[in-house]
Each structure stands twice: as C-alpha cells, then as structure tokens.
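Enquirer: turn this into a structure:
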Amino acid sequence: MRLHMGQVSLLRWVNNATITGWQPLWSYPSSCKISAFYCGAFSACTSAGTCACIDGFRPSDPDEWRLGQFVSGCSRVIPSDCEDGISTDSFVLLDNLQGLPANPQDTSEETSEDCEATCLSQCYCVAYSYDLSGCKIWYNVLLNLTFGNGTIHHTKISMRIGSHGKRRQGHIQHVMLVIGPIVVGLLIMLVIFWLYKISSRQTKVDGFLAVYTYTQLKRATRNFSDKLGEGGFGSVFKGTVAGPTDVAVKELKSFGHRDKQFRAEVQTLGLIQHTNLVRLFGFCSEGTRRLLVYEYMANGSLNSHLFSEGTSILSWNLRRRIAIGVGKGLSYLHEECRDCIIHCDIKPENILLDAEFCHKIADFGMAKLLGRDMSTALTTLRGTIGYLAPEWVYGQPITHKADVYSFGVVLLELISGRRATGNGNHRYFPLYAAAKVNEGDVLCLLDGRLRGDGNEKELDVACRVACWCIQDDEIHRPSMGQAVRMLEGAVDVELPPIPTSFQNIMDGGDSGTYSAEV
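Expert: Presented below is the predicted three-dimensional model:
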C-alpha cells in the first residue's frame, strides 16, 4: 500500500524474466475525471481519463508515470529564458481546453498585446488568456487542465514556452549588452593609461627618486598656479602627480649656492626614509631649472601654528608629540644612517604637519653628510640666526650637536608659543626661560593660549631637556637619542646650569638665513 501526493495505490513486486519492479494493482483516485489535480502541473486530463503533458512539456518522473501515477506532473522540454524581466520566451496557443486552469489572476490590461507583454515581463508568469472578460494570468504552475472534445465549446490560453533559437540569440544579446560596455570601458582606460604613462614617464634613480621633466611639473602644478609659500630658497607650489598623489613642488631660485642646496636635498632625502622626515618623491634638473617634488603636508609648517593669529591652537599633548617626533627624526639622521647627517637648519619653518598633524622634518638644502669617525667637520656657516649653536659664531668645527642646540631652541618655542628672538621684553627668550627653569617656575613658560592646560611634570621635563640642549659647550649637550629618552620619561633629567653666552650669539644683528663660505 502506498500514499503518494494524494493518491492511494496498491502495488505488487514483480520479478520475472520480462519485468522487475513494482506494478500497480489498484489506485484511488483511478482517473483524472475523479480528481481535479490527479494529473499534476502542466498535465491535462484526456477524454479517456488518463493524463498527457501539454505541448512543450514532458513527464517530470517517467517512472511514476509508468506506474500510473501522474501527480508529479510535467516539466518544460526547453527551460524558460527570463531574468529581471528580460525574456526571449514565446507563447503557444492551447485552444482545445475544457474550462480554464485553476487559480487565474485578473489584471487590468485592455488588449491582448498588453496582456501578453505583462506576462512576458514577469518571469513567474506561465500563461495568459484574453477574452471578453478581460486579461487573466497564471503564475508558477498550471493545474486542473482538461482537454475538451468536439461536443463542447473550447477555451483558449497562451502557454509560455522557451525557444532554442531565440534563447541563444537572446543570451548572446544579453551577454553583449553586459560585456560590451565593459570591454569598451577597459579599452578606453587602457588608452588613457598608455597616454598618461607616455606623458608622465619617469626615470628611477637609485631605486628611490623619479626624474621629472619641467613640462610634467608645469602640468602637475597647473602652470604653478597654487603657491603654498615663498622664501629665500624659492617658491613652493601644490601639484598632483601619477597616483593621483598630492605633492609640493619647490622651485629653487637662481643664485650662487642653489646647485649645492639642490644636490644636498637629493643626496640626503634620496637615500633615506623615516616616518618623521618629509619624503622626497623626485626632482627636475633641466637646463637652469632646479625643482624638487615632496609629499604634500596639508597643515603647513609648525611656525604658522605657533606664531600666527587665527590658526588652531596646538594642545600640550600634540606639542609634546611633535617634540618627540622631531627628536626621533634627528636621532635617525645622526645615529642610525650609514653616514651621520647634520640638518643644519632646524627651526619651526622646517617642521611640517600633514592633515593628521603628523610632524616631519623638511628642507635639507643645508644638510651635510659626515663620516662616522667625524674625521671631517663643518666650518661653513649655514642656518638661521637665533637657532645657531655658539660654535658657528666662534668658528669651531661643527658636529651633529649643532642640531641638538637648534632643537633645544625649537623646543622652547613649542612650549611657550614665542619666538626665541625679538620677543617683547625678552630680547633672547631662551636666556629668560633657563633662569625660570632654575627657579622652578616652569608654568610661566607655557603658552598663555593653553590657559595652564598642560601636564606640569611633562612640562618641567621638556623645559629641562631644552636647557640641556642649549648648553654652550657641545660636550654638555645630550645626543638626540638621549634627549628623546628624557622627553619620553625613560631617564631622569637633572636640573641644567644656565648658559652664559646667549647674548654673544645675538651680537650679529637681526635674524636671517645664511649659507656662505667663511
């Protein structure tokens, strides 16, 4: 005994020379005329009481059909081709039906063409009918189909079927519709990329730097239209190079020591990379033109935030991070590179801030490479008055400790937000600051705009480190590595003595920048 999809059957197992398998002895309902759904989906009841698939369909389970069980219905011979309302299917007319299939859905279409179009645009629509009563649509399956005979009036429905030819053609059209624009777009992008590579072709130098033509940099800066700043060295313009990457393009002025500064920048930044050193992307040396291409630092130089009105006020925590970061950059130059590199012009104007206020040392035009044995030393005056170590003035050999002195002055300016020179009643602010540090009154040195919002212990350490860095004799100054460890709190900082030669440094007059042979 078997109950299957609403039909009860009595089966017998047969195993002989001609047949092996289950054979039906009795079933109920025994005829499609007894049960409306006896024949299953897309199968119609014939006048003989048996089931037959409609045109374009075949039994879903032939074995069940051979046993006289038709409720599994029929399936399409050619699958429907419809996706997202786009279809290449067609319709075949069934005009010999007795009555309509079960569950029709009435729609508002007023013509047979509109009724067909509505069904075709809905992938789950399997048939439609249009007569005087209007448009009817069937979804998913057709059930309760009965073929009529010659003695009764026949009803008509249009049955959805797939088509090999149309399906293939439609598939090709669909693929071309999707792939075509992509292929065209890729070709256009390849052409643009090829043209761009030709127009912006660069030659790599030592695996680090790119050589640009003047025309490329003129195009990158839109004819040098967006000027970021100007100084004694030349002008800086904002530009965009391949990537796209925002860059700062420095065009050096034509003067006697321009080529020396140009070579110093290329030789120094072209060989090193550090998170606290501005990155040099490339350069242009074409005829008399000398240009340098750096990473773009959106927030400009430190001096604009310390000394200019209307700029954002740097918090104490940020000032301390800047001091430590600049110290690490100098420590890298002095102690970690193959050759000891002296920057020679550390000042707020040469400390740049990116969009996130990350800080980097810039402008290596006066930098000098020294051997690790310090067998060579500088005697050429270079730098900015107010940040120069005493040995520059006294004509003594210059070592990396000259950068330490400049760092100490910058650290005091970071703390106070005041220029070291020409500052109100204090002609040379570091002298005043050193005295206050020895008195234990460091809060009076903190930038008034911070309104006392700073860590007093960190402030005291920073002031002591600054005063150690500006000692007269370089022997008494810490290395940059030691200064960083002091600022980070890794080692204790003793109270420094007050230097005695500040006034002598100022005897040369107003602040200015020098790079001349002595």
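
Enquirer: from here on, just use CA atoms for contacts and neighbour counts.
Expert: Fine.

Enquirer: in stretch 431-450, what counts as buried?
Expert: By 16 or more other C-alpha atoms under 10 Å, the buried positions in stretch 431-450 come out as 431, 433-438, 442-443, 445-447.

Enquirer: and stretch 274-291, by the same measure?
Expert: By neighbour count on 16+ other C-alpha under 10 Å, the buried set for stretch 274-291 is 276-284, 290-291.

Enquirer: how about stretch 459-478?
Expert: 459-472, 474, 477-478.

Enquirer: so which of the residues you listed belong to helices?
Expert: Per DSSP state H, helices hold the following members of the buried residues of stretch 459-478: 459-469.

Enquirer: circling back: for the buried residues of stretch 431-450, which one is nearest residue 418?
Expert: Ranked by distance to residue 418 (C-alpha to C-alpha), the buried residues of stretch 431-450 are led by residue 447 at 7.6 Å.

Enquirer: what about the residue nearest to residue 261 when sequence neighbours are not counted, distance to residue 267?
Expert: Leaving aside its chain neighbours, residue 261 sits nearest to residue 365 (4.2 Å; criterion: C-alpha to C-alpha, 6 or more residues apart in numbering). Spatial separation of residue 365 from residue 267 under the definition C-alpha to C-alpha, to the nearest Å is 10 Å.

Enquirer: mind checking the longest helix of this protein?
Expert: Identified as the longest helix of the chain according to DSSP H is helix 164-199.

Enquirer: quick one: name whatever helix or strand follows it.
Expert: Tracing the chain C-terminally past helix 164-199 and defining elements by DSSP states H and E, one meets strand 203-205 next.

Enquirer: okay, now residue 393: neighbour count?
Expert: Look at residue 393: counted by other C-alpha atoms under 10 Å, it has 15 neighbours.

Enquirer: help me confirm that it comes into contact with residue 505.
Expert: Yes: using C-alpha atoms under 8 Å, residue 393 is in contact with residue 505, at 6.9 Å.

Enquirer: and this one, please, so the two structures can be compared:
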Amino acid sequence: MGLRNRGRFIFCVVFLCFFFKPRLSIEAGALSVGKSISGDEYIISEKYGNFKLGFFSPGNDSQSQNYYVGIWYSKIPEITIVWVANREKPLSDKYSSQLKLLEDGNLVILDPSNTIIWSTNLMTSTTSNPTEMALLDSGNLVLRSVSNSSALIWESFDHPTHTWLPGGKIGLNKRTNKSQLLTSWKNSNDPATGIFSLELDPAGTSQYFILWNDSEKYWSSGTWDGRIFSLVPEMRRNYIYDFTYVTNKDENYFTYSLKNSSIISRFVMDVSGQIKQVTWLDGVGWNLFWTQPSQQCDVYAHCGAFGACNQQASTFCGCVRGFNPRYATDYSNLSDWSGGCVRNTPLRCVNNASVNGEKDGFFNMSNVRLPINPQFLAVESALACELACLNSCSCSAYAYNGSCYVWEGDLLNLEQLSDGVTGGETLYLKLAASELSISTSGGSKKGSATGAIVGAVSGAVALLGLVVVLLWAWQKRNFVGRSKAIEGSLIPFSYRDLQIATKNFSDKLGGGGFGSVFKGTLPNSTVVAVKKLEGFSQGEKQFRTEVSTIGTIQHVNLVHLLGFCSEGTKRLLVYEFMPKGSLDSHLFTETRGSQFLDWKTRYQIALGTARGLAYLHEKCRQCIIHCDIKPENILLDAEFCPKVADFGLAKLVGREFSRVLTTMRGTRGYLAPEWISGVAITAKADVYSYGMMLFELISGKRNSDQSDYGEKVGFFPTWVAKKISEDGEILSLLDYRLEGNGDLAELTRACKVASWCVQDEEVHRPSMGLVVQILEGIVEVIPPPIPRTLQTLAENHEHIVFFTDSSSDQSLQTRSPSSGTPSQVKSSTSSTNSRA
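Expert: Here you go, the predicted structure:
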C-alpha cells in the first residue's frame, strides 16, 4: 500500500472512531442551564481533576440493572464512591436518564419517562440570576452564581451521604434544629440509607454519636475540649489532619483538613457500623488510619437477631445453634448480617408439651458475652430459673450466676468469646428437642435399637454418677473433718487441701507485695481466693495469733478471711472470692472482663473504702495500718461493693505503740512523704495513699500517667488542688469518659477530700473517720492548700490552713452544711486517740 493510500486509511479510521465515540466528559467541570449528561458521560472536577461526576452501578455485580448519579475519585484505579444523589431511587437505564440543570436553577435527575426522581429542591427561582453547576476539586458539587462563582446556592457538602471529605462538615443547624447525618450504605452493593449513622448531638453538646436504626447510641466521641474530642485521645498524636470545631448562633459543626494536600483521605460511615478514616497508598490501596468502635463486635446488633459475633473469626458473624440466616445471600455475598437468623424448628412452647417423647430444652453456650436487655427474675435457684424460661412461650434464653436473667424475643449483641479470652458467662439457649439431639445419621430420628443403646449408656452414666457422688461426699467429709474451725471462725487448711482446691495453683488471679493469689473451689462449691504469702518470717505461733486476730475483723468493706494454712515455711490465707476483681481492672483497662464505672459507682467505692479504712484505724481493738492502699488492693463484689484487701499483713500495730513502723513498704505513687524521710509511720500514711487513689477515681487515670494531661495540666493532683482553690470548673476534672455525668456536689467533696489527704504534714490530713463524714455530707470542708511536694505553682496558701483559738495544733476548718456557720473540726493528730 502506498504512503498516500495508507494515510487516507488512517485518517478514515480516526475519523470514524471519533464520529461514533460517545461524548465522555464536559470541560471545565461545569454544567450550564439547560445542559445535561447521561449514559457514560461524566464531569471532571475543575482545576486539578481530582473527582468525577456521572452515572455508576455499585458493587461488583456486572449484571446489576441499578444506576445512580454519584461522585468518585478520578486519579486512583479503584472506583470509590464518595457521594450519591438518588441513593433511594435507582435508575434502570442510564442512557435514557439525565442529570440536568433546569432553568429554575434546580439540578435534577430525570428517569427514562422524563420524571424527576431527585432534585436539589431549591424553592426560590434563580432565573433573574443565572446559575451553573460545578464540581470542585474538593469533591463538593455546587450550584453557584454565574456572575460570582464564590456565591454558592447549594452544595453537596451540606447533604453528605456516607463519606465525609476534607473541608466538609457534619453539624447541627440551630435554626431548624436539624442535624446533618453521615449514613452508611445498606450493603456493599446498595447505596440506599443503611441502619448506621453519625450525627452531632441534637441536644446541642459538642459530641458525636453513632446510632443504630436512629435510636440506639453505641459510641460517643466525647465533648470537644478545644483541641480534641475527649473520648478520641488519638487526635493528640495526629500528624495528617487539622481539626476545627465551630459554634455560633446559627450552627455547630466540626470540620477537618489535610496538612498535605497531596494525601488522599476520607472519613466513612461504613456498612460495618464503624466509622473509619482511611488514606490511599499507591500500590497498596485504602489503608485504615483509625476506626471506632475499634472492635467489630462492639457495634450494636451487628450480627442481627440470634447472630453471635466472634472477634477472631474471619466473617465475625454466625447463627447460633438451631438457627440459619434469614437472608443467606446477604450473609454470604454482601457481608450484611442485619437480617439476623431464624429458627430451623419451632418450639413446642405451651407448657413444654411432649410430642413423641420430645420436649424443648436448652443448649449450653459457654464463654459468651451475654445479650443486651435481660430481665431479672426473683427466683432462688438455677433450676427455678430454667423452669421459668422453659414454661414461658416468649422466653428465648436464660442465664444464672446467683441471679436469674431471662431474655424474651430476639437475642441481640451476643458475642462468642474466643478460647483464652476470659470474662465470659454461660447462656442457656432454648431450642426444639430435634435441635438438641446428637445424630449420627444426618439428623434423622433414631430407631428402637438406638433407643436401647442410649438407655444402656444412660444407665451406665447414672451408675458412674452415683459412684462419683459417693466419692465426693467421702472426700468432703474427710476434708471438712480435717479442716474444722479451731481458732474462732477460721478454718485451718492443709497445704494438700489447698492444692486440690486450686488445681495445684493453676488459676492465678494476680499478685502483689505479699504474694500471689489463686482461684480455688472448696468441696462445698464455695469459690475462694488463696494467697500464697512470701517473705513472712514469724514463727508459727505468732503467725497463727496474728491471723486469728485478722479473722475476727468483720466489716462490709473489708475482705473476709475464711481460713489459713501454716505448714513449715508454707503460709497461705484463704479469702472470700470477689467476682468483679480489683478496682484497677475497671478503672484503667478495657479488657473483656472490665466494666466502665459511672460516677455513682465510683463515689460509692470511694465512700465504702473510706469506711473500711476508718474501721481498721479507729474501731478495731488494735489499730491496723494497711501500708499499701491502691486500686489493686480494693476488691469488688458482684454488686461493686468495695472491700479492702491485704489489711493487717504489713503489721498489727497497737494504739499505744503506734509509731513503730520504720521499714518502707507500699507502692510508688501512693507513698506518703514520711516514708521517704524515714520518720515513724502512723495511720495518716494510709490517709495519704487513699487521697492519691481518690484522684485516680476522679480522673480515671493513673496519677503517674500525665501524658493525656499535657503541659497545661501537669501533675493531676496539683491541678485539682489549683482548681479547688481558684473556684475553677470542677466538672473539667472528671474522667472524660463520663462525659460530664457526675454529681457536682459529690465531685467537689471528693476533690477537696483528696487534696486534704495528700498534705505534706500528716497533722494536716484528716482522719479516715472525718473523711467518711465529709463524703457523707455530714461535714463540709474548706478548700485545701496545694501540697509543697506536689506544687508546681508556688502560691500563697497560708490563709487556707487555720489555727484554733485555743490550741496551737493545726486543724481543718469545716462548717456544718445544716447551719452554714463556720466551726473548727479538729483532725486527728495522735494515733493513740484517733477517733472520728
């Protein structure tokens, strides 16, 4: 072929390709009045072309017949939708549909029949002031004045769907009292409004909530403190974003921007029910930067009714035994578990009627986090609890842990804990008999031969059970015979007894300065805590005498000593078991077994602990100085009643010989100054430690952990004393996780008490008896000085510490709240007569 003919051929091919190729883009990122796009046409954002606007079909289903108008990133290979216009009304044919700017200034979507299915709904005509539609490089779709491009009439940033882009905002319009919602897709293939949403508090506070079904709040950001949201401490360690919170007479809103404009980042209300901040990494894809709730199983009703969540499983959700997914396709293909599960076999229900010898029963689900919304039943045994659920048609499950709880209807938020994860309980799930039977023939009913085999096996099991019961009774009689109480109410155990009870000390609960603690079970099923003592040098007679004295001490806020073991060098103490563990596990950590403490519970813990210490110091025949008060030594029973542990182990101190302790004990961070100076120790050392612990109850953090307070705050106890002396905002001292939910009067009393307890000189500290009176509201105390050893700002405080007219002894000035008249209530200065 000649060069001329070849050139003509190429020209024709190029011409034909151009002629038949559909128009794919609109230049300059704008659409003028009367213009439209449809089919595969799109608009690319002006200036840098970061985003595209056009028709799309969501998900990975190439056969989908649903089309939407949306915005997506143009410079990354993975199609990622950030905004959808007609999310509730999909189109069936994108080529016969249009996105069009009408002459009245409204941007609309027209279906093939030319019906408007979506509109910007501007009420005021803009014909006198022509408008245009534009897609900005921020991803914001706007309607603006042609003559003034900065005059925005409408913008998609005011109507977000599931993605919050930098520069956008999620806020509250104070004039209309309407919140902007960031709402998840229904599932990965359907951008319709899902069940999870993020909103700024409609009540006007500066905190965000994640909601399930517009009703259940299962996450909060905490309030804005000027730099971060109080429950999002990760914001302090941010190097990517700039944050701004705005409040004025018209609106409250939060917005963020990128420090580096080259970074691609977005904030999403995900179909998983989690909010996620992700950034794009070339060659990697979308990288998760931050998410809340951090655990998928903490999302409310994530697995739907009768679905169990497992944090370690690859799919998180699964149906409990006897149930199957309501919508199997959603479960398997779309990761949408909101439909939950349904029973395979209906229950017999009415009076547990027997049909062909089969009755409804219960399947034992062990180590689970129980579902929400249980109902309490006042019954006295596990059997009564089981029968109550069995005979109720609406009862789906029950649990018994000393108290009876039942669930009616759907089970929500059930979590199956993984092996090795502690803190779970046992749920008894009500199922039809056919779901409970174990079949070797694919679930078919067994014949008479199988029945005979089952009967024989049952008889053998019953006989074996009888033998086991007889052996257990013999062992119990032998055990109790050896371990009868011979010294007061205490039981002297042999070392072998405690080895058996603790399964050779295999279940360790914790440890401290006096030794390690193990969980055990006595033959009468009593659960106990066994402490193996270390470093005790007393002779056996002295040890038994001192332990016997401790065993006689009975108080609701002291751990009860049940028995002991003293064989050679082996010294063990047997205590009542505290099911909620120690205070520190609930105050400082977020493990599976921990539970967040509200202010009411914290205040009762503070008051109960003070009462227990006051009893040790002032009510016992011999004054007992604990010497190691800290959250680890405050144990909690099933009702979160505090009980002081390890009392009396440091030293029993007679009142007339109160200043004899000179060997340093205790824990760094809770030690009174006199421990360091080497002077003799009194009960006021416990008062100091109690004050330091009280600061931690208030803040929810270790006093030694100042990282979250920053340079502005410094050491927390000093900050409290400063706020109190300056009449500062007391609620700002409260644990940010409480979101300001605390009694102001109680918080003020607690802050004052804590500050007085940590005074440098023990003579300035109140007795524990006086602490109890202050916390109970019987005695009112004045603001304290800032202790010198904690002081960072040296200010005059002489006017805060007063002297009595009749004595040179320093005392706390207090006033009776009933009379309001100042009076002097002298604090205890001598341990020989330290009474409340």
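
Enquirer: TM-score them against each other, please.
Expert: Remark: TM-score between the superposed chains equals 0.57 [TM-score structural alignment, normalised by the length of structure 1]; 319 aligned residues with a C-alpha RMSD of 2.8 Å.

Enquirer: neighbours around the aligned partner of residue 521 of structure 2 in structure 1, how many?
Expert: Under the alignment (TM-score structural alignment), residue 521 of structure 2 pairs with residue 240 of structure 1. Neighbourhood size, residue 240 of structure 1 [other C-alpha under 10 Å]: 17.

Enquirer: list the superposition-based mean deviation of the helix or strand hosting residue 240 of structure 1 with respect to structure 2.
Expert: Taking DSSP H and E as the definition, residue 240 of structure 1 sits inside strand 234-241. Superposing on structure 2 and averaging over aligned pairs (mean C-alpha distance after the TM-score superposition for structure 1), strand 234-241 of structure 1 comes out at 1.6 Å.

Enquirer: tell me the contacts of residue 565 of structure 2?
Expert: Contact partners of residue 565 of structure 2, counting by C-alpha atoms under 8 Å, 6 or more residues apart in numbering, are 492-495, 571-573.

Enquirer: hmm, 10 Å instead?
Expert: Residues in contact with residue 565 of structure 2, defined by C-alpha atoms under 10 Å, 6 or more residues apart in numbering, are 483, 491-498, 530-532, 544, 571-574.

Enquirer: that one: which element?
Expert: Residue 565 of structure 2 is part of strand 561-567 when elements are defined by DSSP H and E.

Enquirer: that strand maps to which residues in structure 1?
Expert: Under TM-score structural alignment, the match for strand 561-567 of structure 2 in structure 1 covers residues 280-286.

Enquirer: mean deviation of that stretch from structure 2?
Expert: For stretch 280-286 of structure 1, the mean deviation from structure 2 after alignment is 1.3 Å (mean C-alpha distance after the TM-score superposition for structure 1).

Enquirer: and the strand holding residue 240 of structure 1, which residues are buried?
Expert: For strand 234-241 of structure 1, burial by neighbour count (16+ other C-alpha under 10 Å) applies to 235-241.

Enquirer: with these in mind, which one is nearest to residue 501 of structure 1?
Expert: residue 235 (35.5 Å).

Enquirer: as a check, name the ranges of all helices in structure 1.
Expert: 62-66, 112-121, 164-199, 214-220, 258-269, 302-307, 316-331, 390-394, 401-416, 429-439, 456-469, 480-487, 502-505.

Enquirer: could you pull out the buried residues of stretch 365-378 of structure 1?
Expert: Neighbour-count burial for stretch 365-378 of structure 1 flags 365-370, 378 (criterion: 16+ other C-alpha under 10 Å).

Enquirer: just the terminal-to-terminal distance for it.
Expert: 15 Å.

Enquirer: what does it contact?
Expert: With contact meaning C-alpha under 10 Å, 6+ apart, stretch 365-378 of structure 1 is reached by 233, 257-269, 333-335, 337-345, 381-383, 392, 395-400, 514-515.

Enquirer: quick one, which of the residues you listed are buried?
Expert: Among those, those buried by neighbour count (16+ other C-alpha under 10 Å) are 233, 258-259, 261-269, 333-335, 339-345, 381-383, 392, 398-400, 515.

Enquirer: ok so, going back, got any residues that touch both of residue 393 and residue 505 of structure 1?
Expert: The contact sets of residue 393 of structure 1 and residue 505 overlap at residue 385 (C-alpha under 10 Å, 6+ apart).
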